[in-house]
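**Student:** Any chance you can model this:
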Amino acid sequence: MPRKQQETTGRRVFVAVNATLLVLLCVVMLYPFVTVLAQSFSSAGAINAGKVNLLPVDFNVDTYAAVMSNGTFWRNYGNTVLYTVVGTSIAMALTTTYAYVLSKKHLKGRNTLIGIAVFTMFFNGGLVPNYVLISSLGMTNTLWAIVLPNAVSVFNLLVMKSFFEHLPKDIEEAAQIDGLGWYGIFGRIVLPLSKAMIATMVLFYSVQYWNDWFLAFLYLDKTELFPVTLFLRNLIAGASTTTSEGAAATGSTTALLSTNIQAVTMILTVIPILCVYPFVQRYFVSGIMLGSVKG
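**Tutor:** Down below sits the predicted model:
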């Protein structure tokens, strides 16, 4: 009886310590975001004076109105949506088909194909050769320079391959007996059974394309083709014509808005991801767990 009481007490201590650590971790992670949110609704004078922390000071929405009236911002925002949708669609098509093929142990050359994929995790051509390749293919200043170079994530590929390997084989064998070919099995049997994994991979790829600015920085020269993350990067860096254009579009109050215009742009940029994540979060943990289980 005393031992049972001791185990119960130890369990309670364990839960309490874990809960405390998780709360502290959440506070540390949320603090920067809440601070930026407060700055976006505060006056430039209050921000410069260091008065803004977790709550807005001298509440105003003038900067939001100025940024949202900026045509360049919305054009770049639309570019980001386009790059994310097209890039994620291509990436999912390639990743699911490649992973399903690699999951078949009877496939000739399977180990070679896996080795080629894994090799790219550790070695790549380098920045200059990649730029020369994209330029020689005529993809600079095009959509394809953004969506194709990172179309397949090897990490996502291996996770999905592991998931496909552990799907029940009896289902595929029954489908073959009923006359379905490999394409039918993949499209009508495997994919519907993989909703959690697919949702997880879609989230991974969407966040990747949404947040990426470096490829656009390398391969895009035209301002009208920039994603919104590059627009934001230029605002923060203050070193490009996009920054000047973004500031000039705010009108005569630019000097007063310049301090918190970056915070406003950050908030507007991150909103779509925050809106999408709650709907796929329930698939996220289960998808990763399913893709990492080894039988």
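
**Student:** From now on I want contacts and neighbour counts done on CA atoms only, so please keep to that.
**Tutor:** Fine.

**Student:** What sits closest to Leu143 if chain neighbours are left out?
**Tutor:** Leaving aside its chain neighbours, Leu143 sits nearest to Tyr83 (6.9 Å; criterion: Cα to Cα, 6 or more residues apart in numbering).

**Student:** Show me what the helix or strand containing the one you found is packed up against.
**Tutor:** Using DSSP states H and E, Tyr83 sits in helix 71-102. Contact analysis of helix 71-102 by 3 or more Cα pairs under 8 Å, 6 or more residues apart in numbering; DSSP states H and E lists helix 110-122, helix 144-147, helix 154-165, helix 195-211, helix 228-237, helix 241-248 as its packing neighbours.

**Student:** Could you rerun that using 10 Å?
**Tutor:** helix 62-68, helix 110-122, helix 144-147, helix 154-165, helix 195-211, helix 228-237, helix 241-248, helix 261-292 (3 or more Cα pairs under 10 Å, 6 or more residues apart in numbering; DSSP states H and E).

**Student:** residues in contact with Glu165?
**Tutor:** 99-100, 102-105, 291, 294-295 (Cα atoms under 10 Å, 6 or more residues apart in numbering).

**Student:** one step back: now distance to Gly87 too, for the helices and strands packed on helix 71-102, in CSV please.
**Tutor:** Formatted as CSV, these follow (distance: least, Cα to Cα, whole Å):
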stretch, distance to Gly87
helix 62-68, 26
helix 110-122, 19
helix 144-147, 5
helix 154-165, 14
helix 195-211, 7
helix 228-237, 15
helix 241-248, 24
helix 261-292, 16
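
**Student:** So which of those is nearest Thr9?
**Tutor:** Nearest to Thr9 among these is helix 261-292; the distance by Cα to Cα comes to 29.2 Å.

**Student:** Proceed likewise with the subsequent sequence, for comparison:
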Amino acid sequence: MKIKQTFGENLFDTMNVLFLGLMCLVVLVPFLHIAAGSFSSTNALIHSQVKVWPVHFNVDNYIKVMQNMAFWSSFKISIIITVLGTALNMFLTVIMAYPLSKAGLKGRKFFMLMIIFTMIFSAPLIPSYFVVKSFGMLNTIWALIIPSALSVFNMILCYTFFRNLPEELFEAARVDGMSEYGILFRIALPLSLPILVTLTLYYAVGHWNNYSAALIYITKPALRPLQLYLYSMIAQGNLGDVNSTVNELATLDTSPEGLKMATILVATVPIMLIYPFIQKHFIKGTLVGSVKG
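**Tutor:** Predicted structure coming up:
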């Protein structure tokens, strides 16, 4: 049975749709401008003719980006950091959140207090740098993985989800002789798929987009992740790596702005392609806190 809405409710829904549509447009327009510029001719970019649609369609910028070995080296580094970092993040998050969700754990309140303390009072930059240096992690990918191995906020989200799982299921499994590891891997984790997928996406996007840690800990060009490569290209105007193939590709219609836009788009698309495959679990995971008490 469909409930008839009042005029005020219809007006509220309409204003919500218009407002959210406007916000989506505000977010989407810069991306469309970058995409249009990357597919436009040099002449169109120079004369500022490009808005949100390519002018004089041109793929030469992408050809030149694909020929750039420095870009693909940074791309590979980012993939390695994202995969290893996310795997470590999820492992530590789960093995900390699950036992802390058990009311019978001795010292549970003390451990939670210490964990929350680190979230409120984080280490300053200079001490963090010296810790990384003292462990010999400078100019290694581990400097971009180990210091951010656990997000306390994400761990608390996972802890909250575990705490709201039916304890009766765990008690029944213990009666049947299942160990705590079996309960975790065969019951708790399958039931927690929405929050696990959500946290995996949070961690992966964080690693993929992180450039500040690389800016501090990485000085070797061969170890630059993709975002540091983009920072070097855009903020510092360093196009030397891209222009290294200029003699071979002199006939291509490219420009510094077009190359930057094409590189940004190629660097952004991979992480965007993941979302459609996990959208169902992601939405459920982000909403679970509002429907479970």
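
**Student:** where does the TM-score land?
**Tutor:** The TM-score (TM-score structural alignment, normalised by the length of the second structure) is 0.93; 289 aligned residues with a Cα RMSD of 1.8 Å.

**Student:** still on that earlier bit, now do the equivalent of the residue nearest to Leu143 of the first structure over in the second structure: how many residues are near it, please.
**Tutor:** Using TM-score structural alignment as the criterion, Tyr83 of the first structure maps onto Ile81 of the second structure. By other Cα atoms under 10 Å, 20 other residues sit near Ile81 of the second structure.

**Student:** Then Arg282 of the first structure?
**Tutor:** 13.

**Student:** Ok, the one 4 residues further on next?
**Tutor:** Around Ser286 of the first structure sit 14 other residues, with neighbours defined as other Cα under 10 Å.

**Student:** Give the aligned equivalent of Leu127 of the first structure in the second structure.
**Tutor:** In the second structure, Leu127 of the first structure lands on Leu125 (TM-score structural alignment).

**Student:** Surely its match and Tyr217 touch.
**Tutor:** No: in this structure, Leu125 of the second structure is not within contact of Tyr217 by Cα atoms under 10 Å, at 11.1 Å.

**Student:** More neighbours: those two, which one.
**Tutor:** Shown here are Leu125 of the second structure and Tyr217; by other Cα under 10 Å, Tyr217 has more neighbours (20 against 10).

**Student:** dump the residue contacts of the residue mapped onto Ile267 of the first structure from the second structure.
**Tutor:** Taking TM-score structural alignment, Ile267 of the first structure has Leu265 as its aligned residue in the second structure. Leu265 of the second structure sits next to 31, 34-35, 38, 62, 259 when contact means Cα under 10 Å, 6+ apart.

**Student:** Could you check how far whichever residue in the first structure pairs up with Tyr217 of the second structure is from Pro227 of the first structure?
**Tutor:** Here Tyr217 of the second structure is matched to Tyr219 in the first structure, going by TM-score structural alignment. As for Tyr219 of the first structure, its distance to Pro227 of the first structure is 12 Å (criterion: Cα to Cα, to the nearest Å).

**Student:** which residues do the two both contact?
**Tutor:** Ile146.

**Student:** so what's Met112 of the second structure closest to, chain neighbours aside?
**Tutor:** Closest to Met112 of the second structure by Cα to Cα, 6+ apart is Leu100, at 7.6 Å.

**Student:** So that neighbour sits against Gly107, correct?
**Tutor:** Yes: in this structure, Leu100 of the second structure is within contact of Gly107 by Cα under 10 Å, at 9.4 Å.

**Student:** And the residue nearest to Leu143 of the first structure, how far from Ala91 of the first structure?
**Tutor:** 12 Å.

**Student:** any common contacting residues for the two?
**Tutor:** What both Tyr83 of the first structure and Ala91 touch, as defined by Cα under 10 Å, 6+ apart, is the set 147, 206.

**Student:** dump the residue contacts of Leu88 of the second structure.
**Tutor:** 82, 145-146, 148-150, 203.

**Student:** Please pick the buried ones from the residues you listed.
**Tutor:** Using 16 or more other Cα atoms under 10 Å as the burial test, the contacts of Leu88 of the second structure include 82, 145, 148-150, 203 as buried.

**Student:** what two of these are the furthest from one another?
**Tutor:** The largest separation in these, counting by Cα to Cα, is between Thr82 and Leu150 at 13.7 Å.

**Student:** overlap in contacts of the two?
**Tutor:** 88, 203.

**Student:** and for stretch 29-39 of the first structure, what are the contacting residues?
**Tutor:** 23-24, 27, 40, 42, 46-47, 51-57, 59-60, 259-264, 266-267.

**Student:** And stretch 271-283 of the first structure, by the same measure?
**Tutor:** Contacts of stretch 271-283 of the first structure (Cα under 10 Å, 6+ apart): 81, 195-203, 206-207, 210-211, 284, 287, 289.
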